[in-house]
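Asker: starting from these lines, generate the structure:
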Amino acid sequence: MDADVDWWTHPMDARTLWIRQLHQRGDAGTLAGVGEHVVVHERRTRLVCLDRHEGAVRWDTGIRTRPYDVVTAPAPGPGAGSVLVQENDRLSCLRLTDGDGVWSVGLPRYCRSPVIAGDTVVTGGWRGYTPLTAFRLVDGRPLWRTPEPARTAKPLVWGGGVLVGSGTDVRLIDPGSGQELSRWRLPEALTETDHRPAFTAIGQDRCLARCGRRSLVTLRLCSGHVEPFLSHDADLAASAAEFAGGVVWVREARVASDGACGRLAVAPENGRVVGRVDVREPLVGDVVPVPGLVPGAGFAVVGDSGVLCLLEREGRIVHRIRSRPPGRALALRGLGGDLLAVVGRGTLRAVALTS
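Answerer: Purely as a prediction, here's the structure:
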């Protein structure tokens, strides 16, 4: 750890709180945080929980192989909270406070994308390799399983159920029973996002689905209707929109001559494009809300060279903060408050933004 690394320069102070050497390529899919805990996969077969502010190790436990997914959830009441580790053919639940194993179940190979819906875990359906399967979060007891392998985009917990879909068919299922609660028929097929999300919740009654080459549509829960949201004049990336800080952020697929891919800032109420982000290099990771730190700036993004940019709501760059020395970035994640996690080629950095 190094609490005194001067990683960012002016015009705004962004202080590196700690750096963790991962001894492998970083992966945002195996980084998860909840409350004061940051859980990260490192050293091939280790899962480590770090203190959010200090980077101190809370626990360090072994796993069998490189996990596909790491998911955390706070306890619904007084309790320890949970960490789910999805390996190739096994799903394990650890206690968040100390990393002790709670339960572990075997699964068919190539199972991934677990989601926690209340007291239930639903996993499976990636590329149509495995059935959808549900377990009780508290003890891993099986609840239900589809009779055949199912194909679905990465499921999303929304509307009192779990949203799954493939092609033009989208369903909301009850996590406890697997029964269908609602169904929508899309005008175009869901985009093939592989292990990335295709759905974005933007309200209790509204969820966006990324479909076709250039479109997003709105799923209405109460009415069961599908409504147009955005039809762009160029191809969009094969990934879901983000909903952060009251703005919908949509990735474009086109690559400029300098290698940059832009993101659109879109008004959630009407799908109108209000701006476009272009930092002259590919953006990596999330758009992270950082309200109140700098006048006019409400969001942070990072380019793959490690340049951190602060944006206004319309996507205009307010500040650029360059790393010194330059460090490649693979992803940006929010850790809550003014803290950011930057995943690098072999490191995890926690950065605090201060005005």
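Asker: okay, CA-based contacts and neighbour counts for the rest of this
Answerer: OK.
Asker: run a quick neighbour tally on the nearest residue to His41 once chain neighbours are set aside.
Answerer: Taking C-alpha to C-alpha, 6 or more residues apart in numbering as the measure, His41 lies nearest to Leu47, with 4.6 Å between them; neighbours along the chain are not counted. Leu47 is flanked by 22 other residues according to other C-alpha atoms under 10 Å.
Asker: enumerate every residue touching Leu47.
Answerer: By C-alpha atoms under 8 Å, 6 or more residues apart in numbering, the residues touching Leu47 are 39-41, 60-63.
Asker: tell me the buried residues in the host helix or strand of it?
Answerer: When elements are assigned from DSSP states H and E, Leu47 belongs to strand 46-51. When neighbours are counted by 16 or more other C-alpha atoms under 10 Å, the buried residues of strand 46-51 are found to be 46-51.
Asker: what does stretch 114-121 give?
Answerer: 114-118, 120-121.
Asker: buried residues in stretch 311-325, which are they?
Answerer: Across stretch 311-325, burial judged by 16+ other C-alpha under 10 Å covers 311-323.
Asker: reformat the residues you listed as TSV; add secondary structure.
Answerer: Compiled in TSV, the buried residues of stretch 311-325 are given as follows (DSSP: H, G, I helix; E, B strand; the rest coil):
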residue	secondary structure
Leu311	strand
Glu312	coil
Arg313	coil
Glu314	coil
Gly315	coil
Arg316	coil
Ile317	strand
Val318	strand
His319	strand
Arg320	strand
Ile321	strand
Arg322	coil
Ser323	strand
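Asker: could you identify the most distant pair in the residues you listed?
Answerer: Spanning the widest gap among those are Glu314 and Ser323, at 24.6 Å by C-alpha to C-alpha.
Asker: distance from the chain centre to stretch 342-355, please.
Answerer: A distance of 17 Å separates the C-alpha centroid of stretch 342-355 from that of its chain, computed with C-alpha atoms, centre = their mean, to the nearest Å.
Asker: let's see this one next, to set against the first:
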Amino acid sequence: MDQSMEMLWSRPLHVRSSPTAVAATSDSLIVAERHSRLVRLDPSSGAPLWEQRVEDCWGTAVVAEERCLYLSQTGVLHCFDLCSGRRMWSTPGLRFHHYVSVSGTVVVLGGWRGYHPLMRVDLTDGTCLAGDPTFAPGIALVWPLPLRLKPESGSAADAVLLASTSQPALRLLDTRTGAELGAWPLPAPVHCPDSGNAYRVGDDGRIVFISGRRTVMAFHPASGVEVLWQHERDLPPLPPILSDGTLLLAGASCVTVVDLVNGGRTEVTSLSPGAACAAVAVPGGALFARTDGDLITIDRVGRLRARVRLPAPIDGLFSGGGSLVHTIGKGHLTTLKVSSMQN
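Answerer: Model prediction:
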């Protein structure tokens, strides 16, 4: 086994923050900690860059270009300047909306467990936008995925991909107007975690997800939906990874690697007793996490390339772009460097 994973730093959060209270990009890392602080950290060193006071550390954090959004569990949506940490605006009265998706200049909230229908907020100043009935189905939804549509002619459109947890269909909605841009039937509803993403964008631009419990599907606005793989066992509600024509699927007792081009299949069974809890794409393959703290990297031909065991249980993984991966669990935020597995 090649050693291609190392721990760079770890930071105590002084409380078990929610995995949704973390947002990572290639040059920024946001986390809510110490019950009432939102901090920006340097991804490579963990050094704090700024902090702001918020109501709690169990909300939802999102990075949208030069802004950072945080929706606290008590229902206040904050917007901060990503560079300086300056508070730009705050909008209260949004308890139990939970999901936060930014598409263009519109923030989309609501749909979690069906407590509140979708609503839109202006990213510029935090004001609520007039809604369209077609934009607010009033049912439990999968976390909406922002998309930037690029038609062959005409202006580009900012949209979100929607799916109900009980109805077998995908819907694409224009976030600026609330108008429906398209709908596609599915064999079964999208399989999703209660407070996590169900979709993952593959390296070829297709969006992959699980329909029902065993059908791996892909969606692209230009081509619609297609079945990529039919599994013989139930899959956990984790988005599949599609990389260079290869599917990497987390399972309860193994990781399955499927070559969609040549038809090969490999199962990695040397896993810890913990349950599958998260996965992220890394250069040349994927990193899989188990709830007991076990982390493994698997390349696109199904070889286990590295293994690290963290001292605390794992609640979530977050790609920092390139070789960095952040993990949160039991009051600690830890950053790993994963070397390329191209060879």
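Asker: need the buried residues of strand 46-51 of the first structure in a markdown table with distance to Tyr110 of the first structure, can you?
Answerer: As requested, the buried residues of strand 46-51 of the first structure are exported to a markdown table (distance: C-alpha to C-alpha, whole Å):
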| residue | distance to Tyr110 of the first structure |
| --- | --- |
| Arg46 | 20 |
| Leu47 | 20 |
| Val48 | 24 |
| Cys49 | 26 |
| Leu50 | 28 |
| Asp51 | 32 |
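Asker: which one of those is nearest Glu192 of the first structure?
Answerer: The shortest distance between Glu192 of the first structure and any of these, using C-alpha to C-alpha, involves Leu47 and amounts to 29.8 Å.
Asker: so Cys211 of the first structure sits against Leu190, correct?
Answerer: Yes - Cys211 of the first structure is in contact with Leu190 according to C-alpha atoms under 8 Å; the separation is 4.0 Å.
Asker: name the helices or strands packed onto the longest strand seen in the first structure?
Answerer: When the first structure is parsed with DSSP state E, its longest strand is strand 283-294. Other helices and strands packing on strand 283-294 of the first structure, by 3 or more C-alpha pairs under 8 Å, 6 or more residues apart in numbering; DSSP states H and E, are strand 242-244, strand 297-303, strand 329-336.
Asker: out of the ones you listed, which one sits most buried?
Answerer: Comparing these by mean neighbour count (mean count of other C-alpha atoms under 10 Å), strand 297-303 ranks first with a mean of 24.
Asker: which parts of the stretch 51-200 of the second structure are strands?
Answerer: Counting by DSSP state E, counting those that start in this stretch, one finds strands in the stretch 51-200 of the second structure at the ranges 60-64, 67-71, 77-81, 87-91, 100-103, 106-109, 119-122, 145-149, 157-163, 169-174, 180-185, 200-201.
Asker: okay, the ones you listed, which one's buried deepest?
Answerer: By mean neighbour count, with neighbours taken as mean count of other C-alpha under 10 Å, strand 67-71 ranks first of those at a mean of 26.
Asker: in the first structure, what range does it match?
Answerer: Mapped onto the first structure using TM-score structural alignment, strand 67-71 of the second structure spans residues 82-86.
Asker: mean deviation of the matching stretch from the second structure?
Answerer: In the superposition with the second structure, the average deviation recorded for stretch 82-86 of the first structure is 1.0 Å (mean C-alpha distance after the TM-score superposition for the first structure).
Asker: related to what we said a few turns ago, the residue nearest to His41 of the first structure maps to what in the second structure?
Answerer: Under the alignment defined by TM-score structural alignment, Leu47 of the first structure corresponds to Leu38 in the second structure.
Asker: before we move on, what about Gly128 of the first structure?
Answerer: Alignment note (TM-score structural alignment): Gly128 of the first structure maps to Gly114 of the second structure.
Asker: how about Ile317 of the first structure?
Answerer: Taking TM-score structural alignment, the alignment pairs Ile317 of the first structure with Leu304 from the second structure.
Asker: test my guess that its match contacts Phe288.
Answerer: No - using C-alpha under 8 Å, Leu304 of the second structure makes no contact with Phe288, being 10.6 Å away.
Asker: which neighbours do these two have in common?
Answerer: Counting by C-alpha under 8 Å, 6+ apart, the contacts common to Leu304 of the second structure and Phe288 are 296-298.
Asker: any chance of these in JSON lines, with distance to Pro19 of the second structure too?
Answerer: Below are those laid out as JSON lines (distance: C-alpha to C-alpha, whole Å):
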{"residue": "Ile296", "distance to Pro19 of the second structure": "20"}
{"residue": "Thr297", "distance to Pro19 of the second structure": "21"}
{"residue": "Ile298", "distance to Pro19 of the second structure": "23"}
